[in-house]
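Q: Dropping the sequence and predicted coords here.
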Amino acid sequence: MKIYDTLTTKELEVNAENVRIYLCGVTVYDESHIGHARTIIIFDVLRRYLESKNTPVKFVQNFTDVDDKIINRANTEGIHPLEISRRYIDHYFEDFDRLNIRRATAHPKATEHISEIIELIKKLVDSEFAYLSLNGVYYSVTKFTEYGKLSKRKTEDLISGARVQVDETKNDALDFALWKFSDADPNWPSPWGKGRPGWHIECSAMSLKYLGEEFEIHGGGRDLIFPHHENEIAQTEAITNRPLAKLWMHVGMVTINGEKMSKSLGNIRSVRNVLDNWGPNVIRLFCISGHYSKAIDYSEELLKENLIKWRQVETAYYEMIMSEGTGPTDEITILITECRSEFDSALDSDFNTSLATNAFFKLVKGINRIAASEEMSKSVVNIALPEFERMLDILGLQVQKITESEKQTITELLQKRESLRAQKQYSEADKIRDQISAQNIVLLDHKNKTIWMKKEKIKSDI
């Protein structure tokens, strides 16, 4: 498996024996949005694929739970900043559990690692990569000669990036805060004075603690390349003298009408709102529909297209589990071999989820074609279902399953409906069909039989 590395601008091979991943998580001052969801879904699928190949994965995703944005939000609401961060961490898990995201091996919070952060800052001060100013402790960018190697920017051409405030007490405009002096809550004692950590230092401290030096993959959205990841490299490598990560993987933004989502434009789409309207499977399909490194544009039309595709997936699943008897297997055997090869090759080649989903839908269409030709059988299903479910699990998609009790109830209602139809009591038969439909059950009429499927209830269903 090879993935494009932002640092070397080459596709690098991923270690198949052990993979440690650090993914920069969200700053918890508001609801997570669909842009966050795309990055996290991409890395969830990556992890699922590696684990499907029996590769051990240690996956760490942090929460930034102390930050100026959190403090500003708390001041607006008149509550403690840690109440804000706790609220949105709770909301994060509610939303991303619904999105079928596997929880990380560890979800460290900045506020729980103040001692590790202070120790790392001490090392930077002692080695003269950091210095004390009137407002806090700053990293001296000019001391790190490779600064700019990730973002491909020259130090002399750089201007202060996001969250780097103008401060006349700094030695250089590009120097960034490792520790900010503050008397306001939350704050912690340090050798330099009471305050709180800067944004970038927390990830260096936590990645070192949980994954050690030079782990396999460091990831995040493309907007984190500069300054956040550039600063992480400078802080960590100044101490370790080793590469922070073997590979840097960055996910493209989600745009709306070609523009980045932002509060100022009023075009934010929260995960919670989109989930309520479209459900987890449609969102996941949308987020993996393009190559991870490229931006994708959010639109209701694209979500509708993915909903139509999802209904085809549900149909294929129920056509298989409702099948009976035996039949020829040549067609499905050839199809499975082709689709498995195309699916895995796509993910092995710079993690192309777009081509991988194409291979999955090729399998789905093939299964539905066999069912439509009345050739679906148990012998076909024994070959098709394991591969169908393997791809489904890697992509993190979940078909609505049925209990034995539900199956028995629906079967009895169908038998009653068929009996009424045989007696030409069509009005009564239609009432039973309506009763079945109210349970999100759809009837699939074949030439000699009627089967049924339980479909996901989606508010924006067309």
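A: Arrived safely, thanks for sending. Predicted, not measured: the structure shown is a model, and the values here were computed from it. Numbering: from 1, shown residues only.
Q: CA atoms for contacts and neighbours, from now on please.
A: Will do.
Q: Check which residues of the longest helix anywhere in the chain are buried.
A: In the chain, taking DSSP state H as the definition, the longest helix is helix 300-321. Residues 303-304, 306-307, 309-310, 312-320 are the ones in helix 300-321 that count as buried (16 or more other C-alpha atoms under 10 Å).
Q: what do you get for stretch 172-188?
A: Those would be 173-182, 186-188, for stretch 172-188 by 16+ other C-alpha under 10 Å.
Q: now do stretch 236-246
A: Here stretch 236-246 shows 236-238, 244-246 as buried, counting by 16+ other C-alpha under 10 Å.
Q: Let's see which of those end up in strands.
A: 245-246 (DSSP state E).
Q: I'd like to know which of the buried residues of stretch 236-246 is nearest to residue 61.
A: residue 245 (14.9 Å; C-alpha to C-alpha).
Q: dump the residue contacts of the nearest residue in space to the closest one that is not next to it in sequence.
A: Distances taken as C-alpha to C-alpha, 6 or more residues apart in numbering put residue 214 closest to residue 245, at 4.5 Å, once the chain neighbours are dropped. Residues near residue 214 by C-alpha atoms under 8 Å, 6 or more residues apart in numbering: 242-246.
Q: next one: residue 82
A: By C-alpha under 8 Å, 6+ apart, the residues touching residue 82 are 65-66, 186.
Q: quick one: buried residues of the strand or helix carrying residue 282?
A: Secondary structure assignment for residue 282, by DSSP states H and E: helix 271-287. Of all the residues in helix 271-287, those buried under the rule 16+ other C-alpha under 10 Å are 271-272, 274-275, 278-287.
Q: What are the contacting residues of that helix?
A: 31-34, 37-38, 41-42, 95, 98-100, 296, 302-303, 306-307, 310, 395-398, 457-461.
Q: want to compare, so here's the second one:
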Amino acid sequence: MPLRLYNTLTRQKEEFQPLDKERVRMYVCGPTVYDFAHIGNARPVIVFDVLFRLLRHLYGESHVTYVRNITDVDDKINARALRDFPDLPLNDAIRNVTEKTASQFFADVKALGCLDPTVQPRATDNIPGMIEMIRALIARGHAYQAGSEVLFSVPSMPDYGALSQRRLEDQQAGARVAVDAHKRDAADFVLWKLSSPEEPGWDSPWGRGRPGWHIECSAMSSRYLGEVFDIHGGGLDLIFPHHENEIAQSRCAFGTSVMARTWMHNGFLQVEGQKMSKSLGNFVTINDVLQEWPGEFARYSMLLTHYRQPIDWTRSKLIEARSSLQKFQKWYVPLEIGFSADYDQSAVDVEVLESLQDDLSTPEAFSALHRLATDLANPALQSRPDHNKRLSEFSRSLDLLGLAPRKQLVDIDATRVDAFISARLEARKAKNWAESDRIRDELAAMGIAIKDNKDGTTSWEVKR
């Protein structure tokens, strides 16, 4: 079965055909490191990690290049630096903000089971490439300097708006672009803006300044992946203006018909049925979740919903993830242990692989895993000659999804468990069977199996 992916540019599923099977190339927009990443930011990181793993499985680990950038120059970063470090020089304050938040992001996504991308470029390390791209746009008649800015001329690109399917006359300026009198057209957007003495800046032909948001990704993707590459991904909210403007800059600077052949976007996220916001008190960072739940639970619960659909982040899904992964963990065999049987230990379950090849259908992949886990647990099927083969395929399928257990998936507080058991014994003595059953169910939810012994004591163990 071929890999088929939904292409936002064409609004349909298409068979994926890389430009070069020896060098499959993918770019995904990364975080702006001014604050800890929230759980909505985790969704594209997890989704495109699954795709990265799948591409490596299909084409070979050494043949896939995945670039995810870090935006470390931005007006939000400047504002946070001035707020949090008012007594430091601005450059030092900015460095404190970006280093702290970037380090936290790296730790958080690792805990979510995500592989490191092949390259993680920072915007501040790619300023010369941005300047050269802006030079090319001016030389080709697609950009101009006006006021204190260099702007992209949107009307210079007749088919601007193809990704978002917006008509040129309906375009509105992006949130980071003020509609000023010096613009030739209201839709024109910033490529370079001059910096005051108090703001960070770099020397350029147009004066000391800093790049606009969109030019950063165009410069970094072309540097590491070329003028045209295979896949560009990100959240649905980035289609316009960010990705639309990336396409405009890259195509017009290089004279190409496309920037990326396939554009993929994950859906929006809400929390317990509401839009996430600090004002509603439901703003959740990745780190908040990881303080309470293992990263595997968060990853699994995120993948329960197809990546293109909106997702409702709920505690009940985390509990469902815990139940499923505790069931799966029993049948996971690490690759380094392996089996003596003569078969390909890199193979994954056929149904799981076909589900993922159908536009990353992780819900269907999980259904296949549950069916396989049920078969593996069936004593009547455990004596079959292919049992070890199926066990290995199950394990490699979890590897492919980034769900290989890295530790026991429940953190047990023995003192707390003993307290529950003592309370249950008291309830049983008082013949309060409802309370006894409630405590038993609470322990089961914690992953604890209890056994009432003949001598009147109760023993417990972690469920496997």
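A: Perfect, I can see it now. Because the structure is predicted, anything quoted here is derived from the model rather than measured.
Q: just to revisit the earlier point, how do the contacts of residue 214 of the first structure look in the second structure, which are kept?
A: Using both residues aligned by TM-score structural alignment, their matches' C-alpha atoms under 8 Å, the second structure keeps these contacts from the contacts of residue 214 of the first structure: 242-246.
Q: and which of the residues you listed is nearest residue 134 of the first structure?
A: Distances from residue 134 of the first structure to these, taken by C-alpha to C-alpha, are shortest for residue 244, at 30.0 Å.
Q: I figured that closest one was touching residue 237, is that so?
A: Yes. With contact defined as C-alpha atoms under 8 Å, residue 244 of the first structure reaches residue 237; the gap is 6.1 Å.
Q: circling back: now, among the contacts of residue 214 of the first structure, which is nearest to residue 59 of the first structure?
A: Looking across the contacts of residue 214 of the first structure and measuring by C-alpha to C-alpha, the closest to residue 59 of the first structure is residue 245, at 13.6 Å.
Q: Can you find the partner of residue 123 of the first structure in the second structure?
A: Aligned counterpart of residue 123 of the first structure in the second structure: residue 136 (TM-score structural alignment).
Q: The helix or strand hosting that match vs the first structure, average distance?
A: Residue 136 of the second structure is located in helix 127-139, with elements delineated by DSSP H and E. Compared with the first structure after the fit, helix 127-139 of the second structure shows a mean deviation of 0.6 Å (mean C-alpha distance after the TM-score superposition for the first structure).
Q: what comes into contact with that helix?
A: For helix 127-139 of the second structure, using C-alpha under 8 Å, 6+ apart, the contacting residues are 143-144, 152, 191, 202, 204, 211, 215-216, 218-220, 223, 249, 252-253.
Q: can you pull out the strands in the stretch 51-200 of the second structure?
A: Under the criterion DSSP state E, counting those that start in this stretch, the stretch 51-200 of the second structure contains strands at 64-68, 143-146, 149-152, 189-194.
Q: what's the closest of the ones you listed to residue 378 of the second structure?
A: Residue 378 of the second structure lies closest to strand 64-68 among the strands of the stretch 51-200 of the second structure, at 38.5 Å (C-alpha to C-alpha).
Q: In the first structure, point out the residues matching that closest one.
A: So strand 64-68 of the second structure sits over residues 57-61 in the first structure, by TM-score structural alignment.
Q: What are the buried residues along the matching stretch?
A: So for stretch 57-61 of the first structure, counting by 16+ other C-alpha under 10 Å, buried means 57-61.
Q: and it, how far from the second structure on average?
A: Stretch 57-61 of the first structure sits 0.4 Å off on average (mean C-alpha distance after the TM-score superposition for the first structure).
Q: Check the secondary structure at whatever residue of the first structure lines up with residue 230 of the second structure for me.
A: Residue 230 of the second structure maps onto residue 216 in the first structure, with residues paired by TM-score structural alignment. Classification of residue 216 of the first structure by DSSP: H, G, I helix; E, B strand; the rest coil places it in strand.
Q: Which residue of the first structure is paired with residue 212 of the second structure in the alignment?
A: For residue 212 of the second structure, the residue aligned by TM-score structural alignment is residue 198.
Q: Report all helices and strands that whichever helix or strand residue 334 of the first structure is part of contacts.
A: Assigned by DSSP H and E, residue 334 of the first structure belongs to helix 330-348. With contacts taken as 3 or more C-alpha pairs under 8 Å, 6 or more residues apart in numbering; DSSP states H and E, helix 330-348 of the first structure sits against helix 353-372, helix 378-395.
Q: Now distance to residue 230 of the first structure and mean neighbour count too, for the ones you listed, in a markdown table please.
A: Output for these, formatted as a markdown table (distance: least, C-alpha to C-alpha, whole Å; neighbours: other C-alpha atoms under 10 Å):
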| stretch | distance to residue 230 of the first structure | mean neighbour count |
| --- | --- | --- |
| helix 353-372 | 27 | 20 |
| helix 378-395 | 31 | 18 |
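Q: With distance to residue 221 of the first structure as added columns, please give these in JSON lines.
A: Formatted as JSON lines, those follow (distance: least, C-alpha to C-alpha, whole Å):
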{"stretch": "helix 353-372", "distance to residue 221 of the first structure": "16"}
{"stretch": "helix 378-395", "distance to residue 221 of the first structure": "19"}
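Q: if we compare those, which one ends up closest to residue 78 of the first structure?
A: Here helix 378-395 is closest among these (C-alpha to C-alpha), at 41.9 Å.
Q: give the contact list for the closest residue to the match of residue 212 of the second structure other than its chain neighbours.
A: Using C-alpha to C-alpha, 6+ apart and skipping the chain neighbours, the partner closest in space to residue 198 of the first structure is residue 178 (4.7 Å). Counting by C-alpha under 8 Å, 6+ apart, residue 178 of the first structure makes contact with 121, 136-139, 197-201.
Q: And residue 178 of the first structure? What does it align with in the second structure?
A: When the second structure is aligned by TM-score structural alignment, residue 178 of the first structure is paired with residue 191.
Q: try residue 240 of the first structure
A: Per TM-score structural alignment, residue 240 of the first structure is aligned with residue 254.
Q: Spit out the contact partners of that match.
A: Counting by C-alpha under 8 Å, 6+ apart, residue 254 of the second structure has contacts residue 227.
Q: before we move on, what about the one 5 residues further on?
A: Contacts were defined as C-alpha under 8 Å, 6+ apart; by that measure residue 259 of the second structure touches 227-229, 247, 250-251.
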